[in-house]
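*Asks:* just coords:
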């Protein structure tokens, strides 16, 4: 799944929100969210780790912050202002072809948008690139380990963070969209040794948002999420551009499978936009997907304020 980018147009407001959340801050007021919390996904060494990577580093490329050689999975928790907080939360899976992670375009900026609609945005820094021993025809298993554990970990913190444990979603872009689809269809399949009380909780997301996902066209792939869609798959929102090099048929196929299984879903295929547009403003129709997604979340009653 190639990962190209669009120019950084009109993004300063979004980046400003993300950076404001990332810097040291005074305690939250009714109008001001708290500084983000960073925690490890695993209580010790991550399972399934093989081979040796160079140290984690950001590649010297613009206009996207690309993180490489991820071996230390973390969650960065961005909370909305208390007076906006709905109690819903979303684990965000940045894209990058399972090679790198687009940490700002498809991570921090997405958390800022979610905060603006009252949702806790939780950026998952999952392991990339693929490890030694991964068959060429399969996706790496370590990212799926990380996202399964992340969903459970968020549920385990629901009382502490004042979240609704029945409104924990996943949102992913490109390869992160494939990972979110896998999380939504393989939640009953433990892919790592269960470690502690956190692992007794459900790994099933309550809803999913897939933006220009890949990896679902070839139904002969053993780990294609389409093969595991069932009535238990959570409701989904999907968006893609018709001129994307990562074919929109990925999203069309998922939507079709969901409808056949009786799972609520909404699909938007935009005329233009290419790949990797994130939610940065542009003159392309694909830039409207965040508003459409917000409307879908409200229709599904996922943004109903907590008691």
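*Replies:* Received the coordinates, thanks. The structure presented is a predicted model; accordingly, all values stated were derived computationally and were not measured.

*Asks:* hey, let's count contacts and neighbours off CA atoms from now on
*Replies:* Noted.

*Asks:* for residue 65, see how far away the residue nearest to residue 216 when sequence neighbours are not counted is.
*Replies:* Spatial nearest neighbour of residue 216, excluding adjacent residues (Cα to Cα, 6 or more residues apart in numbering): residue 250 at 5.2 Å. Plainly put, residue 250 is 26 Å away from residue 65 if you go by Cα to Cα, to the nearest Å.

*Asks:* how is residue 105 assigned, secondary-structure-wise?
*Replies:* Here residue 105 is helix, with the state taken from DSSP: H, G, I helix; E, B strand; the rest coil.

*Asks:* what's in contact with the helix ranked longest in the chain?
*Replies:* As assigned by DSSP state H, the longest helix anywhere in the chain is helix 142-156. With Cα atoms under 8 Å, 6 or more residues apart in numbering as the test, helix 142-156 has contacts from 41-42, 47-49, 73, 75, 91, 124, 126-128, 130, 165, 168, 179-180, 182-183, 187, 191-192, 198-199, 201-205.

*Asks:* now the buried members of those residues.
*Replies:* Those of those that meet the buried threshold are 41-42, 73, 75, 91, 124, 126-128, 130, 165, 168, 179-180, 182-183, 187, 191-192, 198-199, 202-205, by 16 or more other Cα atoms under 10 Å.

*Asks:* quick one: the strands in the stretch 151-300 of the chain?
*Replies:* With strands called from DSSP state E, counting those that start in this stretch, the stretch 151-300 of the chain shows them at 168-173, 207-211, 236-241, 265-270.

*Asks:* most tightly surrounded among those?
*Replies:* Ranked by mean neighbour count, the strands of the stretch 151-300 of the chain are led by strand 168-173 with a mean of 29 (mean count of other Cα atoms under 10 Å).

*Asks:* angle of it against strand 236-241?
*Replies:* Angle between the axes of strand 168-173 and strand 236-241 is 10 degrees (criterion: axes from the mean of the first three to the mean of the last three Cα atoms, to 10 degrees).

*Asks:* quick one, strand 168-173 and helix 142-156 angle?
*Replies:* Using the same axes, to 10 degrees: strand 168-173 against helix 142-156 is 150 degrees.

*Asks:* quick one: contacts of strand 168-173?
*Replies:* Applying Cα under 8 Å, 6+ apart, the external contacts of strand 168-173 come out as 88-95, 106, 151, 154-155, 177-180, 205-213, 276, 278.

*Asks:* and if you look at stretch 244-264?
*Replies:* Contact partners of stretch 244-264, identified using Cα under 8 Å, 6+ apart, comprise 1-2, 210, 212-217, 226, 229-236, 238-242, 265-267, 269, 272-275.

*Asks:* and the comparison structure, right after this:
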């Protein structure tokens, strides 16, 4: 057995020794009444392009505000899906891509409040812990997209298990996860890995996409410097930067996209959402843009009393208009 393979298996063994095991049912937090959740690897064995020397999994606690599940993952060896099943499934599902500037993935080991809200609406929610290019995976900048496509295919291949209609799967993403959401919306058909099992013939195109305070452009001055550096390397040339600017290549088969941003976002310029909206408009893709005056980066998705906020309810209306089975007033 190669040393790389041993290192990968060591990472998997470490996960198996942790309190939350891949594939084991977890208690879904919150009062949404959703069924027990689970967490499992998306690849059978090593993910494609394991770098020489392997990758050692790492997660760190992000805050000291009393949330024991507020993690960031600077290194991901085993990409995972966390599933939050709907107690009364409508047949719809949503796949979420967390942010982190492609330097880390900001997500816990249990379903987030957003996933629990979707599950409470009858939409089975999935959150993806995806790999990062800086760990040296051979696909480079396409590494996160490999995981995004694979996750969508795994969801559809196993849809009956969760009461999901394979044709009724949406995606949402936040910050750099918004870039990944835009990437799968526009590059769902790109061949970024060789098929590994019977799940891979499944379509990776989402029914509808929601990009929240997203990184979109990789070309300065709109580019988010950290995301650009982590995805493309320290000195990407103009051609590479353009190739990974989601707004510059919006094909005719791109699904409908909702964009939401705060004008005072000091981390990711709201011009990213404007640029994506213009890219969709030029390609005649149904799109909706919401820019609020104040809110900063990561504007709250919930009101202080726990109700879904403006952006989630607007996404629900937009997604319902475009076929997602989610309850929505005014859809």
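*Replies:* Looks like it arrived, so ask away. Since this is a predicted model, take the numbers as computed values, not measurements.

*Asks:* now, the contacts of helix 142-156 of the first structure that are in helices?
*Replies:* Short answer: these in helices (DSSP H) are 179-180, 182-183.

*Asks:* name the nearest of those residues relative to residue 110 of the first structure.
*Replies:* Set against residue 110 of the first structure, the nearest of these by Cα to Cα is residue 180 (14.8 Å).

*Asks:* which one in the second structure is aligned with residue 96 of the first structure?
*Replies:* Under the alignment by TM-score structural alignment, residue 96 of the first structure pairs with residue 100 in the second structure.

*Asks:* so what's the residue count around its match?
*Replies:* 19 (other Cα atoms under 10 Å).

*Asks:* next, it: secondary structure please.
*Replies:* Per three-state DSSP, residue 100 of the second structure ends up coil.

*Asks:* that one and residue 308 of the second structure, how far apart?
*Replies:* Relative to residue 308 of the second structure, and taking Cα to Cα, residue 100 of the second structure is found at 23 Å.

*Asks:* try residue 7 of the second structure
*Replies:* Residue 7 of the second structure sits 42 Å away from residue 308 of the second structure when distances are taken as Cα to Cα.

*Asks:* can you check residue 249 of the second structure too?
*Replies:* 32 Å.

*Asks:* in contact with the aligned residue in the first structure for residue 117 of the second structure, which residues?
*Replies:* Under the alignment (TM-score structural alignment), residue 117 of the second structure pairs with residue 113 in the first structure. Going by Cα under 8 Å, 6+ apart, residue 113 of the first structure touches residue 14.

*Asks:* residue 113 of the first structure should be in a strand, yeah?
*Replies:* No. Using three-state DSSP, the secondary structure at residue 113 of the first structure is helix, not a strand.

*Asks:* pipe the strands of the stretch 151-300 of the first structure into TSV and attach distance to residue 36 of the first structure per row.
*Replies:* Converted to TSV, the strands of the stretch 151-300 of the first structure look like this (distance: least, Cα to Cα, whole Å):
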stretch	distance to residue 36 of the first structure
strand 168-173	18
strand 207-211	22
strand 236-241	26
strand 265-270	31
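
*Asks:* out of the ones you listed, nearest to residue 81 of the first structure?
*Replies:* Using Cα to Cα, the nearest of the strands of the stretch 151-300 of the first structure to residue 81 of the first structure is strand 168-173, at 18.2 Å.

*Asks:* and the closest one against the second structure, how far off on average?
*Replies:* Overlaying the second structure shows strand 168-173 of the first structure at a mean distance of 0.9 Å from the equivalent residues (mean Cα distance after the TM-score superposition for the first structure).

*Asks:* so what corresponds to residue 131 of the first structure in the second structure?
*Replies:* When the second structure is aligned by TM-score structural alignment, residue 131 of the first structure is paired with residue 135.

*Asks:* roughly how far apart are its match and residue 49 of the second structure?
*Replies:* The spacing between residue 135 of the second structure and residue 49 of the second structure, counted by Cα to Cα, is 11 Å.

*Asks:* and residue 158 of the second structure, by the same measure?
*Replies:* As judged by Cα to Cα, residue 158 of the second structure and residue 49 of the second structure stand 25 Å apart.

*Asks:* do the same with residue 320 of the second structure
*Replies:* Applying Cα to Cα, the value for residue 320 of the second structure to residue 49 of the second structure is 38 Å.

*Asks:* before we move on, what about residue 189 of the second structure?
*Replies:* Residue 189 of the second structure sits 19 Å away from residue 49 of the second structure, going by Cα to Cα.

*Asks:* and if you look at residue 112 of the second structure?
*Replies:* Residue 112 of the second structure is 29 Å from residue 49 of the second structure, by Cα to Cα.

*Asks:* how about residue 165 of the second structure?
*Replies:* Distance, residue 165 of the second structure to residue 49 of the second structure, by Cα to Cα: 31 Å.

*Asks:* name the residues that touch stretch 27-38 of the second structure?
*Replies:* 22-26, 82-87, 110-111, 113, 116-117, 119-120.

*Asks:* which parts of it are buried?
*Replies:* Using 16+ other Cα under 10 Å as the test for burial, stretch 27-38 of the second structure gives 28-29, 32, 34-38.

*Asks:* nearest to residue 327 of the second structure among those residues?
*Replies:* Using Cα to Cα, the buried residues of stretch 27-38 of the second structure come closest to residue 327 of the second structure at residue 32, 15.0 Å.

*Asks:* residue contacts, the most centrally placed residue in the second structure?
*Replies:* Nearest to the geometric centre of the second structure sits residue 97, at 1.3 Å (Cα atoms, centre = their mean). Residue 97 of the second structure makes contact with 127-129, 171-174, 177-178, 180-181, according to Cα under 8 Å, 6+ apart.

*Asks:* tabulate those (TSV), appending distance to residue 316 of the second structure.
*Replies:* Output for the contacts of residue 97 of the second structure, formatted as TSV (distance: Cα to Cα, whole Å):
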residue	distance to residue 316 of the second structure
127	18
128	20
129	24
171	12
172	11
173	14
174	16
177	19
178	17
180	20
181	17
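
*Asks:* many thanks, have a good one.
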